[in-house]
Structures are given as structure tokens and as C-alpha cells.
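K.L.:
turn this into a model:
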Amino acid sequence: MTTILGRYIIRQVLLGTALAALLLVALDAVFALIDELRDVGRGDYGVAQALMYVALTLPRRMYEMMPPAALLGGLLLLGNLAAGSELTAMRAAGMTVGRFVAWVMQGGLIVVLAMVAIGEFVAPVAENRAQNLKATAFDRELSVGSMGLWARDGRRIVHAEAVLPEDRLAGVRVVELGEDRRPRVITRAAGARYTDGEWWLEDVERSRPDFDGVVTEHADEERVERLIAPEYFSVLVVEPAQMGARDLHRYIQYLQENRLDSAPYEVAFWQRLTLPASTWVMLLLAIPFLFGSQREGGAGRRLFVGIAIGVSFAIVMRAMTHVGLVFALPPVLAASAPVLLFLVAGLLGLRRVA
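P.N.:
Prediction:
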């Protein structure tokens, strides 16, 4: 059973993380809104749509900001206990560093559970709606949802199962309608790419209704005049970091089955699994500075330390992502190496104050 003192520590962890998350997400949302204002005026995309778009991306931003929020919240609010000599009184009453760490980790568990719920159940749905809102505002003939991309160009209906980075589409189907609105030609392709101002379909199979049945044609590669406007790719493409673990897993299977490069999505998948663990690691890193702050420094020093550690973690994680892709490292290694590195640093710091 958690004692009254333990519940007090847990509340401080939760309150500090919540306040820091609100601050970080608010700052991130302001910069995101400024960036979205550049697109205002394209089609029906106005200020109201930009505000709604940013609002729908808030769950994803909160998920991404949770580790640094836990670090800053732990340093600032738990640091107040050290500044007010409360930690000294607790240790004089018999509280060990181990018990304090256990209580902080219990608060971290609640944060991690909330983080997973937001990242896997709320953020993907909200992100999908945000993407569809922006695409539809740009062009009413575009629609993006759980069933992929749909676009209409006169009598042509284009469907793609996935919009991939580097101007690529996966699982393309083009239906050309006749004057009676009935399908006249149905073209299926494993993928499509936009290169040097031209669209190229890959592994093409075309079906045409005939009096004798259905005539089928096949081609390994075929150029088409138009598919979708390439300028919409910045709106339609879903970056790996914006997808939930389940969606990433399905994407990876789809890409591997169609012999497409899945490495960025595999790294993002493992980062998705290790990011909640990094919240615990950030809280663990904060503890040595809490006990150290009883002797020197104040809130300003703790804030500087938190920002420095958070920025360092983000730099190392991004660097390992690129290193893993360039040198073809196992995705699980590229994703987990930063977390393990900072975990070791946190454990070494605890040894000094234990």
C-alpha cells in the first residue's frame, strides 16, 4: 500500500507533468498555427480551418511532449520539495532514496498509461480527421480516411490505399467512367511514383469490359498523364511519427509484401514502443538533480538542466534514427539505443546520491 507520503510524491509527479505538458503543447501549437497560416487562402482553407486543424493535432503533440514534460515537471515541482527542505525532512524521517524512486516511478506509470491511451486511441483518429479536413479544404474532390485516399478528376476516380513519403502512392486503383457513369476502364497498380514531372504506375493491370467478357492487359510500368496534383502531397502524406503502432505495423506488412522500403516505418514503430519507456527514464534522470539541488542552485538551474537533457535526448534520438537508416542497423537497436543510453546515465546518477 502506498503511504500518505507516497501519494503526496505521486501527486507532485502528476501535477508537474500535467503543467509542463500544457506549457510545451501550447508553445508547440502556437508555432504550428503560425506555420499553418501560410496555407490560408488555398482553396477553402481559412483561419477557422487552420485553428481546427491545429486543435485536432493536439493529442499527437501531447503524446510527443510527454517525456520532456515528465522531466521538466519532475525537476520543477519535486525540486520545490528540495528547495523547501522537505526532502531533507523526509530522509530524516527514514525515507530512503529507493522508496522515493519507487513512488516517482508509480507516478510515472500513471503518466505512461495515459500517454499510451492518447497515442494509440485518440491521436491517430484526430490526426486522420485533421488530414481529411485540410485535404478537403484544399480541394473538395479529395478525401483521406481510414480507407485511404480518394480523388475525383472529371470522369476519373482515383483511390490509393496509402500515401507514402517521397511522392509515392501504394495500392492504386483508377476507375474511368463513361458518359452513362458506368465504369469503362479499371486500372490497378501496386504503386505509383511522381518523378521528373511525370506519374509512373508500377505492376499495372488494366481491365476493359467487352462484348465477349473482360479484356485484361498487364504492364510492368506505365506512364500516365495525371493522377493527383503533386502539390497536395505535403497535405496527404502521413509521416511515420504521426501514426499509431497498429497502423505502423499494418503499413510495414503492406510495404514488405509489395517489396517497398519499410525501414523508416520500422524505426518509427520501435520508437513508438520505446517512447513511453523514455518517460520513466526522464523521471529517473531528474532524481539525482533533486537531491543535489538541496545544496546549490534553484528553479532556474533545474529548468536549465531539464531543457538541456530534453534537447540532448531529442538530438540523440534523431541522430540514431538517421544512423540506423544509413547503416541499415536493426530498427529495434536504432530506436532503443537513446533510451538505454540515458537509462544508464540515470542509474549512474542515482548511485551518487543513494
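K.L.:
going forward, measure contacts between C-alpha atoms and count neighbours the same way
P.N.:
OK.
K.L.:
which parts of the one helix or strand residue 100 maps to are buried?
P.N.:
Element membership for residue 100, per DSSP states H and E: helix 97-117. Within helix 97-117, the residues that count as buried by 16 or more other C-alpha atoms under 10 Å are 97, 100-101, 103-109, 111-112, 115-116.
K.L.:
and what of stretch 317-336?
P.N.:
Within stretch 317-336, the residues that count as buried by 16+ other C-alpha under 10 Å are 317, 320, 321, 324, 325, 329, 331, 332, 333, 334, 335, 336.
K.L.:
again, but for stretch 79-99
P.N.:
Judged by neighbour count (16+ other C-alpha under 10 Å), stretch 79-99 contains these buried residues: 79, 80, 81, 82, 83, 87, 97.
K.L.:
ok, back up a step: kindly reformat the buried residues of stretch 317-336 as a markdown table containing distance to residue 343 and secondary structure.
P.N.:
Compiled in a markdown table, these are given as follows (distance: C-alpha to C-alpha, whole Å; DSSP: H, G, I helix; E, B strand; the rest coil):
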| residue | distance to residue 343 | secondary structure |
| --- | --- | --- |
| 317 | 13 | helix |
| 320 | 16 | helix |
| 321 | 18 | helix |
| 324 | 20 | helix |
| 325 | 23 | helix |
| 329 | 21 | coil |
| 331 | 19 | helix |
| 332 | 16 | helix |
| 333 | 15 | helix |
| 334 | 15 | helix |
| 335 | 14 | helix |
| 336 | 10 | helix |
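K.L.:
turn the residues you listed into CSV, including distance to residue 257.
P.N.:
Converted to CSV, these look like this (distance: C-alpha to C-alpha, whole Å):
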residue, distance to residue 257
317, 28
320, 26
321, 23
324, 22
325, 20
329, 21
331, 18
332, 20
333, 23
334, 23
335, 23
336, 26
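K.L.:
ok, of the buried residues of stretch 79-99, which one's closest to residue 193?
P.N.:
When the buried residues of stretch 79-99 are ranked by distance to residue 193 (C-alpha to C-alpha), residue 79 comes first, at 53.2 Å.
K.L.:
please, where are all the helices along the stretch 151-300 of the chain?
P.N.:
Ranges of helices in the stretch 151-300 of the chain, per DSSP state H, counting those that start in this stretch, are 233-236, 245-257, 263-292, 299-326.
K.L.:
now the second one, please; I'll put the structures next to each other:
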Amino acid sequence: MRTVRRLIYRSVASSATLVALAFAALAFFIDFVEESQDLGKNGYTVLDALWTCLLMQVRHIYDLMPIALLIGGILALSRMAQTSEFTILRTGGLGPWRALQLLAGLGLMSALLVAGIGNWAVPLAEQMLTQQHARFSSQQQLTLGRGGTWLREKREVPGMGTHTITVNVGSALSEGEFGLVRIFEFDARGQLTRRLSAASAKVDAVQAAREAGAMLPAEGSVWRLQGVTDTRWLSHERLSQEAALAGLKVIDERQSAALDWSSSLTPLVVSASVLPPESMSAFALWRYTRHLASNAQAAQRYEIQFWKKSFYPLVCLVMIALALPFAYLHARSGSMSLKIFGGIMLGISFVLINHISSHLGLLQNWQPWLAAAAPSLLYLLLSMSVFAWLVRYQ
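P.N.:
All right, here's what the predicted structure looks like:
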């Protein structure tokens, strides 16, 4: 059985690798043509464009691995069926469920590889790609849309109840460093009491700041603000009592070159807020959804992406299950090429539906895990039904 496993694994793996390389080469060519439009701008060279395209390939390979496994599996197994190799294996004792177990092992190894790429290589490559884009942008920073990105936290103030802190980040300068930062503090009744405006901010973990002697909570971060404008408003009671006094300042505004502001927002949460959900690891998505839920912010988009990221490696098992029935097709019945083409189209339709389901789940307010798992369960049931029919009647 070890020889049979080696034969099937080598055939499927070699075909899938060739398909993945072909897709990656096509994606690299398209990316390079697009990046070549920026050559010469802000010192952007050909080597920089090549490096940018290489970083993009990590995400492309992650997206293409399941479909490459499907096409490679279909080509390898249908070729074995055409040359009667699989028929000989069946005659030698390779039963249907044993064949399913063999290919499930290959699918599981592929799933582990996809999980490693998606949770380690893709976030690292996307982070480097973000820094690359910011480096050659006209303002040497990455803008985060017209309104920037927003964060929120709640803080217990002794004797004053729960204060709500809202943070707006306008741009990302580098890893852990952001520009155009605004911090708004509201008291327990929702009245604005303080606003911090900074030209830039560097977010350090609490541990590094505690080693420098600061008294900080066990978890969170220190925002080292530069170019700070600190504006404070008097409380409603003080304002009503003292507004009648002539010359009283009801707003206290101070300028400072630097200011340290402690926060419960961890560097992981801050970094997650400026990255697209598709480029985050499952752990980062889980931490960020917990933060959003605890601060009464909409988290469904990130919850769907978390479950999608968690279920995505299992797509490899679905792709293998879709490819297995092609080993039981008879070349003598004709239309083999048409059947192979139909199988490839079926796999592509799965990829499309898998992408659409998350958007439908967001629009229709489905359960996040259901929106992420429904396409995989549907196509797995379809492939197992076809496999059982072919085993029985072919």
C-alpha cells in the first residue's frame, strides 16, 4: 500500500504543482504589467517592481492552491483512468473507501500547508507589501481612506464612571507607527471631555514601556504621540457654575512636542484595524472580533472572515473529493476531455460561490460560521454523492 500511496501522491502533487506554477506565472506577469506603470515615480525602479510582484505572489499562491489541487487531481486521476492504471489498482485490492482515505491524507497535508501559508506567510507578506507601497507613495505613508480607521475602548475612571475612548488613525507610516491621530474621550454621559490631536504616534507594547519604568496595566500599549495638541473641556457642572465668572477659560488647550498616552488597545488590535481582513491571520481576526464585540462595534465582517480563514484549509479536502470521481470514469465511454473540462468548471464555480457567500452572509445577516462553511458542505455532499454513484454503477 505504501507503493500505491507514493504513486498516487506523486502524480497528484506533480500535476498540482505545475498548475500552481502556471497560474502564479500568469499572475506575476499581470502584476508586473500593472506595477510597471509606476516606474520612475518617487524612485520606483524595476527591482522594486519585481520585489512587489514577488510579495503579491504569496497571496496568489494561497488563493490558487485549492483550485490547483483540484485541476492537478483531475488531470492525474483521469490520466490514470485512461491508461488503466487505476483499474489495475482496483483489481489489486484498492477499494473505493481505501482510495478515499488515501486522497484524504493528501488533502489533509495540503490543508496544513494552506493553513501555514494563510496564517504566517500571507500576513507577513501583506505587511511588507504595505510598507513597500507606503515607501514609494508621494507622501511616504499609506492613507487609510477618507475617514481613516476608528478604534474604541472603555475605561473605568475612579469616581467618574465608565469613559469611552474613540481613536481615529488617518494613515500608516510604518510598522507600529501612524499619522494624523485623533483621540476623543467621552465621560459616562457621552459628553466630550478631552481631545488629543497628534501628527504621528508610535504604538509600543506595555512590556517595553514597563521596562522603562512606567506604571501600566498588564495588557495594552503606550502611544508615543508627537506634535500634540491637548484640548480639555470643563465638566457640565463646573461649566454651569463658573461660566458666569468673567474671563473664565472653559477650554484648556496645550501644545507639546511629545506625550505618552496609555491604552488598553494592544499593538495587535491597532495593526489589525489598518489591514484588510483578508490579509490577517485567524488569531488576529479572533482577537480583533473580541475587541469589536466588547466595545459594541460591528464585528460581523471580521467574524465571517475569521470563520472563512478557519474553514479555508478544509477546502483542499473538498477539492480532492471533487477530483476523486474522475478516477472511476471510463475512457471508452467517450467525451473524456469534456468531462474533465466540466470538473474544472465545477471547481471554479465553487471558488466563486465561496467568495460570494461571505458577501451574502453580510447582507442577509447570516450566522458567520454558516456563511463560511455552507459552500464547502454543499460541494462536499455533491462530490460524495457522485462518487458513490460512480462506484456503484460504473
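K.L.:
which one of the buried residues of stretch 79-99 of the first structure sits closest to residue 216 of the first structure?
P.N.:
Each of the buried residues of stretch 79-99 of the first structure was scored against residue 216 of the first structure by C-alpha to C-alpha, and residue 79 proved nearest at 71.2 Å.
K.L.:
which SSE is that closest one in?
P.N.:
Assigned by DSSP H and E, residue 79 of the first structure belongs to helix 79-83.
K.L.:
that helix vs the second structure, average distance?
P.N.:
Compared with the second structure after fitting, helix 79-83 of the first structure deviates on average by 1.1 Å (mean C-alpha distance after the TM-score superposition for the first structure).
K.L.:
which residues in the second structure does that helix align to?
P.N.:
Under TM-score structural alignment, the match for helix 79-83 of the first structure in the second structure covers residues 78-82.
K.L.:
show me the helices in the stretch 1-150 of the first structure, by range?
P.N.:
Using DSSP H, counting those that start in this stretch, the helices of the stretch 1-150 of the first structure run over 4-36, 47-56, 58-73, 79-83, 86-92, 97-117, 123-138.
K.L.:
what's the local residue count around residue 157 of the second structure?
P.N.:
11 (other C-alpha atoms under 10 Å).
K.L.:
quick one: map it onto the first structure.
P.N.:
Alignment note: residue 157 of the second structure maps to a gap in the first structure; criterion TM-score structural alignment.
K.L.:
my guess is residue 157 of the second structure contacts residue 165, does it?
P.N.:
No: using C-alpha atoms under 8 Å, residue 157 of the second structure is not in contact with residue 165; the gap is 11.7 Å.
K.L.:
and residue 268 of the second structure, how far is that from residue 67 of the second structure?
P.N.:
32 Å (C-alpha to C-alpha, to the nearest Å).
K.L.:
between those two, which has more neighbouring residues?
P.N.:
Neighbours per residue, other C-alpha under 10 Å: of residue 268 of the second structure and residue 67, the larger number sits with residue 67, 23 against 18.
K.L.:
which residue packs closest to that one, ignoring adjacent ones?
P.N.:
In this structure, residue 67 of the second structure finds its nearest non-sequential neighbour in residue 347, 6.6 Å apart by C-alpha to C-alpha, 6 or more residues apart in numbering.
K.L.:
try residue 256 of the first structure
P.N.:
For residue 256 of the first structure, the spatially nearest residue (C-alpha to C-alpha, 6+ apart) is residue 262, at 6.5 Å.
K.L.:
I'd say that neighbour and residue 250 touch.
P.N.:
No: using C-alpha under 8 Å, residue 262 of the first structure is not in contact with residue 250, being 11.0 Å away.
K.L.:
returning to what we had before: let's have the helices of the stretch 1-150 of the first structure in TSV, adding distance to residue 170 of the first structure.
P.N.:
Output for those, formatted as TSV (distance: least, C-alpha to C-alpha, whole Å):
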stretch	distance to residue 170 of the first structure
helix 4-36	27
helix 47-56	25
helix 58-73	24
helix 79-83	51
helix 86-92	57
helix 97-117	28
helix 123-138	18
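K.L.:
among these, which comes closest to residue 191 of the first structure?
P.N.:
Residue 191 of the first structure lies closest to helix 123-138 among the helices of the stretch 1-150 of the first structure, at 20.9 Å (C-alpha to C-alpha).
K.L.:
follow-up on the earlier one: the first structure: which residue goes with the residue nearest to residue 67 of the second structure?
P.N.:
By TM-score structural alignment, residue 347 of the second structure lines up with residue 310 in the first structure.
K.L.:
can you tell me which helices and strands the helix holding residue 79 of the first structure packs against?
P.N.:
Where contact means 3 or more C-alpha pairs under 8 Å, 6 or more residues apart in numbering; DSSP states H and E, helix 79-83 of the first structure is packed against helix 263-292, helix 299-326.
K.L.:
residue 245 of the first structure is nearest to which of those?
P.N.:
The nearest among those, by C-alpha to C-alpha, is helix 263-292 at 5.8 Å.
K.L.:
mean distance between the closest one and the second structure after superposition?
P.N.:
After superposition onto the second structure, the mean distance of helix 263-292 of the first structure to its aligned counterpart is 1.0 Å, using mean C-alpha distance after the TM-score superposition for the first structure.
K.L.:
repeat for stretch 245-252 of the first structure
P.N.:
Its matched residues in the second structure lie on average 1.9 Å from stretch 245-252 of the first structure after superposition (mean C-alpha distance after the TM-score superposition for the first structure).
K.L.:
who touches that stretch?
P.N.:
120, 240, 262, 265, 266, 268, 269, 272, 273 (C-alpha atoms under 8 Å, 6 or more residues apart in numbering).
K.L.:
thought residue 39 of the first structure was touching residue 49?
P.N.:
No: counting by C-alpha under 8 Å, residue 49 is not a contact partner of residue 39 of the first structure; they are 10.3 Å apart.
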